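S.K.: What follows is a predicted structure for the sequence shown.
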Amino acid sequence: MTNDWQGWRDAMDRALYGPDGFYTRPGGPGPAGHFRTSVHVSPLYAGAVATLLCRVDAALGHPDELALVDVGAGRGELLTGVLGRLPEAVGARVRPYAVELAARPEGLDPRIVWRSGLPAEGSLTGLLFANEWLDNVPLEVAETDADGVPRRVRVRADGTERLGGPVDGADAEWLARWWEAAGHPGVRAEIGRPRDAAWARAVRTLRGGLAVAADYAHRRTDRPPFGTLTGFREGREVRPVPDGSCDITAHVALDACAGPSAVLLTQRAALHALGVAGRRPPLALASTDPAGYVRALSAAGAAAELTDPAGLGAFGWLVEPVGEACAGALEEAALFKEWDA
């Protein structure tokens, strides 16, 4: 692995997706071995996505083939969970796609089409779901020098950084539009332009339906002044060293990614509207059905974790309809409103 200075975008790409990258290394444990996403917290998350897919199916008039595209599929955990929770009439028409650079895991449901890249533009009708994918799309990092000039941050494979040349061109335009604090000395920013492009391409996979991204996120009015670039290894936050030994991630400027018809929500609001709530079961159930009470109590605890406004519930959901049919797929719930967390 080279020790030459690189921009963070190239360094992340190599460290995450290169021949010996964190996500592509043969025989590795996959993301679940290093961090816990909403998918891993509880089957309730897959159940909520299944509910959403059923709403999309109904809005589209129950097409003969209904696509479910999981972008950044990991080891296929979300797709497996959703397929196990669909009504038979829907499941019989679902065509599931896993988009993931890692090799197909053994024993995966044979119905799942495993792909290293997105399907062709405009080729599918249904639901595209990207859970914690955009935060791993490589991007450049900038830091403002003592004179207030945003400069590109260069990095070596051991994590050592130095400031490079000034940010210019389209990246400078993106900073000026989307990162209000840029220009203040000492401020760091992640330039989200590659994520905007990646999401726009993902949305174009659909000729009709709904595209959803769920991720760590922030808005223009509350960008973190020192950026969010970090690493994860074996469940712990670590220094982001681009040598393939750890996950490297940064929160997503979802408002920059959003198309004109998109809605931004908190995960708490989205999951509540999809039937995931952390209410405790009635105590009387403990007397009439002790085992049922324990199961309900466990589900309530998992739902509370998924919707915790100080944790996973604060995630951003970018909900973008493609075509008019699904434009109101989530509007009937009063909790679905603009991102307010």
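M.R.: It's in. Numbering: from 1, shown residues only.
S.K.: Please count neighbours and contacts with C-alpha atoms only from this point.
M.R.: OK.
S.K.: what does stretch 253-272 rub up against?
M.R.: Here stretch 253-272 makes contact (Cα atoms under 8 Å, 6 or more residues apart in numbering) with 48, 178, 192, 195-197, 199-200, 214, 217-220, 277, 306-309, 312-321, 335-341.
S.K.: Please convert the buried members of those residues into PyMOL selection syntax.
M.R.: Buried residues among the contacts of stretch 253-272 (16 or more other Cα atoms under 10 Å), as a PyMOL selection:
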select buried, resi 48+178+192+195+196+199+214+217+218+219+277+306+307+308+309+312+313+314+315+316+317+318+319+320+321+335+336+339+341
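S.K.: Restricted to helices, list the contacts of stretch 253-272.
M.R.: Ala48, Trp178, Arg195, Asp196, Ala197, Trp199, Ala200, Leu306 (DSSP state H).
S.K.: need the residues you listed in TSV with distance to Leu206, can you?
M.R.: Shown next, in TSV, are these (distance: Cα to Cα, whole Å):
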residue	distance to Leu206
Ala48	21
Trp178	27
Arg195	18
Asp196	17
Ala197	15
Trp199	12
Ala200	11
Leu306	28
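S.K.: Quick check: the farthest pair among those?
M.R.: Ala48 and Trp178 (31.3 Å; Cα to Cα).
S.K.: For the chain, which segments count as helices?
M.R.: Using DSSP H, helices in the chain cover 8-17, 38-41, 43-59, 77-83, 88-91, 169-178, 193-203, 254-257, 267-273, 285-288, 290-306.
S.K.: okay if I get those as a markdown table plus distance to Ile248?
M.R.: Formatted as a markdown table, the helices of the chain follow (distance: least, Cα to Cα, whole Å):
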| stretch | distance to Ile248 |
| --- | --- |
| helix 8-17 | 7 |
| helix 38-41 | 18 |
| helix 43-59 | 24 |
| helix 77-83 | 21 |
| helix 88-91 | 35 |
| helix 169-178 | 21 |
| helix 193-203 | 15 |
| helix 254-257 | 18 |
| helix 267-273 | 22 |
| helix 285-288 | 45 |
| helix 290-306 | 23 |
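S.K.: The structure to be compared is supplied as follows:
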Amino acid sequence: MITWRAAMERALYGPDGFYRREHPEAHFRTSVHASPLFARALAGLLAEVDARLGRPDRLDVVDMGAGCASLLTGIREAAPRDVARRMRTVAVEVEPRGGGEGVVWATEPPEGITGLVVANEWLDNVPLDIVEYGPGGPRLMLVDTAGNEQPGPEPAEADLAWLARWWPERTGRAEIGRSRDEAWAWLVGRMDAGVAVAVDYAHDAATRRPTLAGYRDGRSVWPVPDGSCDVTAHVALDSCAVPGLETVLTTQREALHALGVDGRRPPRELAVRDPRGYVAALSRAGEAAELTDPGGLGGFGWLMQAKEPAGLDFFRT
């Protein structure tokens, strides 16, 4: 038996791991696949970042857990021509999975990033440890490949400190998000200037709860760490934020609204003046409504952090 963090690492990224054998798109649908409006919104964010960076000769766009690089392709297609001409698109994935023209594949992000970093449903797959509280305090849970568990040793001091700060409940199970904090800090540390965006299933100190889950073929399954399914858990985005950086922590609904994604139906008068335009506008409104539905994708958390000279003040106006 091993810790859940070690088991997730092996089950997701080991030689026979889920992400080495499977295309994620075959198992779950993200905002990227729900509508091209998601990529267009991020292209708008990129244009804002580009202007604040003084329109550098090379403008990086890095996608963590890029899948087939659909998001990068969509951003390039939606970006203004001058912005697209200067873009260096980097797809970070365990192995190349296709992608459009100009996509650079890598197993980790480059250093010296100037531009935009997107981690869309990446942090929820960063392995983490799980504890269970008992009479003697929290104990790390150990697990085998069949999903059988037993309590193990006491967590390390750093994990105990994380639990004391970020997981208020002292009964039942808890998920130690320190590994996600470290992963996000490492990613932001690769950025010289620009904006980093994490989009994910999230909870905060007021809604913290155990969320470990498995997914296969678009369905929820028992999270068995044997490589047969995606193993994931919600992200404590509030704990991930790197201190000292300009930060916006919000929902996808609010973030996309700020970036111009509007789910309101077009006026009926348009159907008379321009029937085809009305149908197209109605379709976009439906897609926007799905992306911003507070009970679905719109309820995802967005963590945005900026390194000067980029800024996030336009999100506050």
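M.R.: Happy to help now that I have it. Being a predicted model, the structure only gives us computed values, none of them experimental.
S.K.: Next one: the alignment partner in the first structure of Leu303 of the second structure from Thr266 of the first structure, what distance?
M.R.: Under the alignment defined by TM-score structural alignment, Leu303 of the second structure is paired with Leu318 of the first structure. Computed as Cα to Cα, to the nearest Å, the Leu318 of the first structure to Thr266 of the first structure distance reads 9 Å.
S.K.: ditto for Ala130 of the first structure
M.R.: 15 Å.
S.K.: swap in Asp243 of the first structure?
M.R.: For Asp243 of the first structure relative to Thr266 of the first structure (Cα to Cα), the value is 33 Å.
S.K.: again with Ala92 of the first structure
M.R.: Taking Cα to Cα, one finds Ala92 of the first structure at 31 Å from Thr266 of the first structure.
S.K.: Neighbour count for those two, which is higher?
M.R.: Thr266 (26 against 13; other Cα atoms under 10 Å).
S.K.: Alignment lookup: the more buried one to the second structure.
M.R.: Match for Thr266 of the first structure (TM-score structural alignment): Thr251.
S.K.: can you pull the contacts of the residue lying closest to that match once chain neighbours are set aside?
M.R.: Closest residue in space to Thr251 of the second structure, ignoring its immediate chain neighbours: Gly301 at 4.5 Å, by Cα to Cα, 6 or more residues apart in numbering. By Cα under 8 Å, 6+ apart, Gly301 of the second structure lies in contact with Ala198, Val199, Asp200, Tyr201, Ala202, His203, Leu237, Leu249, Thr250, Thr251, Gln252.
S.K.: again, but for Val69 of the first structure
M.R.: Neighbour list for Val69 of the first structure: Pro96, Tyr97, Ala98, Val99, Leu127, Leu128, Phe129 [criterion: Cα under 8 Å, 6+ apart].
S.K.: Now the two most distant members of those residues.
M.R.: Most distant of the contacts of Val69 of the first structure, by Cα to Cα, are Val99 and Leu127, 13.4 Å apart.
S.K.: The two: which has the busier surroundings?
M.R.: Leu127 (30 against 21).
S.K.: what residue of the second structure matches up with that one?
M.R.: Looks like Leu127 of the first structure aligns to Leu116 there (TM-score structural alignment).
S.K.: State the distance from whatever residue of the first structure lines up with Pro127 of the second structure to Ala198 of the first structure.
M.R.: Here Pro127 of the second structure is matched to Pro138 in the first structure, going by TM-score structural alignment. From Pro138 of the first structure over to Ala198 of the first structure the distance is 10 Å, taken as Cα to Cα.
S.K.: who has more neighbours, these two?
M.R.: Pro138 (26 against 15).
S.K.: ok, that one touching Arg193?
M.R.: No: in this structure, Pro138 of the first structure is not within contact of Arg193 by Cα atoms under 8 Å, at 9.9 Å.
S.K.: Now for the equivalent of Leu229 of the first structure over in the second structure: which residues touch it?
M.R.: In the second structure, the residue matched to Leu229 of the first structure (TM-score structural alignment) is Leu212. The neighbours of Leu212 of the second structure, taking Cα under 8 Å, 6+ apart as the test, are Pro223, Val231, Thr232, Ala233, His234.
S.K.: Same list (those residues) but as CSV, adding distance to Val272 of the second structure and neighbour count.
M.R.: Listed next are the contacts of Leu212 of the second structure as CSV, based on distance: Cα to Cα, whole Å; neighbours: other Cα atoms under 10 Å:
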residue, distance to Val272 of the second structure, neighbour count
Pro223, 52, 21
Val231, 50, 27
Thr232, 48, 23
Ala233, 48, 22
His234, 46, 24
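S.K.: so how far is the biggest strand by length in the first structure from its chain's centroid?
M.R.: Assignment by DSSP state E gives strand 206-215 as the longest strand of the first structure. How far strand 206-215 of the first structure lies from its chain's middle: 12 Å, per Cα atoms, centre = their mean, to the nearest Å.
S.K.: Give the other helices and strands that that strand contacts.
M.R.: strand 124-131, strand 316-322 (3 or more Cα pairs under 8 Å, 6 or more residues apart in numbering; DSSP states H and E).
S.K.: Compare these and give me the one nearest Gly169 of the first structure.
M.R.: Going by Cα to Cα, the one of those nearest Gly169 of the first structure is strand 316-322, 27.0 Å.
S.K.: quick one: the closest one to strand 206-215, angle?
M.R.: Taking axes from the mean of the first three to the mean of the last three Cα atoms, to 10 degrees, one finds strand 316-322 of the first structure and strand 206-215 inclined to each other by 180 degrees.
S.K.: mean deviation of strand 316-322 of the first structure from the second structure?
M.R.: Overlaying the second structure shows strand 316-322 of the first structure at a mean distance of 0.6 Å from the equivalent residues (mean Cα distance after the TM-score superposition for the first structure).
S.K.: follow-up on the earlier one: could you tell me where the longest strand of the first structure falls in the second structure?
M.R.: With TM-score structural alignment as the criterion, strand 206-215 of the first structure aligns to 191-200.
S.K.: Of all the helices of the first structure, which one comes closest to Val113 of the first structure?
M.R.: Nearest to Val113 of the first structure among those is helix 77-83 (10.5 Å), distances taken as Cα to Cα.
S.K.: what's the straight distance from one end of stretch 309-317 of the second structure to the other?
M.R.: End residues of stretch 309-317 of the second structure are separated by 18 Å (Cα to Cα).
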